[in-house]
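1. dropping a prediction and its sequence here:
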Amino acid sequence: MKSKKLHIEYNYDFTLLGLATSAREYKLAWHINSALGVRLVKQQELSVEFLNDREITISHFLFKTEYSTFRLLKNKSLAGAGKSGFLLAELAHFDYLIMINDDGGFFDPDGTLAALKSIPVVEYLASININKLKEKENLIFE
């Protein structure tokens, strides 16, 4: 009997930034709010299930307009949430990930990057090429 496979192609049309800092997430969110003039709001924790029956719970903040979305995601699983792990293990050197989906032109790419780099608690910030990530499917949720 012939079997058929369903192949799904996701559209990764967002900007991904990796951020290293020793600051707590609420303090980092406050700094980002001040630097970018946004209002990041703490959301309910995200539970991400992997194919190997592993599950992690991550914390995140969200700012959303009609056409733009800015997410601050903690890359490491919450401490009391069962097994530890990373949302993107290949980017384990980053404490936080920032996803920017900007169809409305709310965020100027160069201005946003410069404003985030000017935050005093940000130790390192880098733009990440999504197409080179092996675990990029972990970023599809909602």
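-> Arrived safely.
2. drop to CA atoms for contacts and neighbour counts, all remaining ones
-> Fine.
3. ok, longest helix in this protein?
-> Identified as the longest helix of the chain according to DSSP state H is helix 25-36.
4. want to compare, so here's the second one:
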Amino acid sequence: MQIHSLTLDDFSSTDYSLIGIHSPVEDYRLAYLLNLHLQLNLKRSDFDIDVTKDNIDAFFSLYEFTHNATENSWYLISNYHKNKVAGNNLSLFSESQTVTYLLPERKKVDYFLKLEGDFNSMTINKTIESINKIPQIVTSYSIDTNKLKSKESLIF
């Protein structure tokens, strides 16, 4: 009798590209700007990405769009979650914040644009050029997913 074991790679889609975006704007504003400039229809997902790290529950906002004709999916994902931590003393400044990152090895990236489906390198490069033309975005670039240590966080 043959035994077959499943690994995490059996369930993950390796057919995706990742674009890192640096921008100080809020996630809903960035989704609006990407919709406007890339002719997308990103909408807030019914669920957030929930990750527990160091006994802290972190929720990362997720916007999604699936192009019906090509069946390509676009996901806008926040890379950080701010946690409010109350201090011991009851002063005006006793509350502080800690930040949890979805991909800790990319702490400087504010958002990720995950592209699932049949995207060639020319399409990805044109998308990056269009994103970089948006005034509210500092920069964007392609990220090699093979070099990411915590890419399991991008499986949802």
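-> Good, I have the coordinates. Nothing here was measured: the structure is a model prediction, and the numbers come from that model.
5. before we move on, the earlier item: so which bit of the second structure is the longest helix of the first structure matched to?
-> Using TM-score structural alignment, helix 25-36 of the first structure corresponds to residues 27-38 of the second structure.
6. contacts for that stretch, please.
-> Residues from elsewhere that reach stretch 27-38 of the second structure (C-alpha atoms under 8 Å, 6 or more residues apart in numbering): 40-43, 61, 63, 76, 78, 127, 130-131, 134.
7. how far is that stretch from where the chain is centred?
-> The chain centre lies 14 Å from the centre of stretch 27-38 of the second structure; the measure is C-alpha atoms, centre = their mean, to the nearest Å.
8. repeat for stretch 19-32 of the first structure
-> Remark: stretch 19-32 of the first structure is offset 13 Å from the chain centroid, using C-alpha atoms, centre = their mean.
9. which parts of the first structure are helices?
-> Ranges of helices within the first structure are 25-36, 109-117, based on DSSP H.
10. what's the average distance of the shortest one to the second structure?
-> Looking back up the chat, that one is helix 109-117 of the first structure. For helix 109-117 of the first structure, the mean distance from the matching residues in the second structure following superposition reads 1.3 Å, by mean C-alpha distance after the TM-score superposition for the first structure.
11. and for that helix, what span of the second structure is it aligned with?
-> Taking TM-score structural alignment, helix 109-117 of the first structure hits residues 124-132 over in the second structure.
12. what's the matching stretch in contact with?
-> The set of residues external to stretch 124-132 of the second structure that reach it, using C-alpha under 8 Å, 6+ apart, is 19, 34, 37-38, 137-142.
13. now with 10 Å?
-> Contacts to stretch 124-132 of the second structure, defined as C-alpha atoms under 10 Å, 6 or more residues apart in numbering, come from residues 17-22, 33-34, 37-38, 115, 121-123, 137-142.
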